[in-house]
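Undergrad: no FASTA, just this:
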């Protein structure tokens, strides 16, 4: 369960990073955010990405019946 949540966080982080970078490059024209406020989805994406990677990395595989 935690490994799946980590994978979801990682995917959401990747989406946030791409959206923030796209919004920054477009200057806010096509992504509904301004040039400086495009840092918000980028930073949130980084937080989600690294917390998801950390969660996947630290969870041990156990076989539960």
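TA: Here it is on my side, so go on. Bear in mind the structure is a predicted one, so any value in this text is a computation, not a measurement. Residues are numbered from 1 along each chain as shown.
Undergrad: going forward, measure contacts and count neighbours with C-alpha atoms only.
TA: Noted.
Undergrad: what residue is smack in the middle of this structure?
TA: Taking C-alpha atoms, centre = their mean, the centroid of the chain lies closest to residue 13, which sits 0.7 Å from it.
Undergrad: Okay, one more to line up with it:
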């Protein structure tokens, strides 16, 4: 297996984890400033990791 594909899968898994954590924060938020900031940060980082991981896995060619 290619190293780029492994790194892409790792980025995708981290992105999914961050998006799930942002969803948990969203359900448990009380509306304070600190809650909203952390929700935005985890959501944006999760989205960036997820999209970059998916694109890295998609564009890497399989070499046998």
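TA: Great, that's in hand. Predicted model only: the values in this text are computed from it and were never measured.
Undergrad: Overlay them and tell me the TM-score.
TA: With the length set by TM-score structural alignment, normalised by the length of the second structure, the two chains reach a TM-score of 0.84; 58 aligned residues with a C-alpha RMSD of 1.1 Å.
Undergrad: so what corresponds to the residue nearest to the centre of the first structure in the second structure?
TA: Residue 13 of the first structure maps onto residue 15 in the second structure, with residues paired by TM-score structural alignment.
Undergrad: so which strand or helix has its match?
TA: Residue 15 of the second structure belongs to helix 3-27 when assigned by DSSP states H and E.
Undergrad: That helix - contacts with which helices or strands?
TA: In terms of contacts (3 or more C-alpha pairs under 8 Å, 6 or more residues apart in numbering; DSSP states H and E), helix 3-27 of the second structure is packed against helix 33-59.
Undergrad: so the helix it packs on versus helix 3-27, what angle?
TA: 150 degrees (axes from the mean of the first three to the mean of the last three C-alpha atoms, to 10 degrees).
Undergrad: And helix 33-59 of the second structure, what's buried?
TA: 39, 42-44, 46-47, 49-50, 52-54, 56-57 (16 or more other C-alpha atoms under 10 Å).
Undergrad: my guess is residue 25 of the second structure meets residue 34, correct?
TA: No. Counting by C-alpha atoms under 8 Å, residue 25 of the second structure sits too far from residue 34 to count as a contact (11.0 Å).
Undergrad: That concludes my questions; thank you for your assistance.
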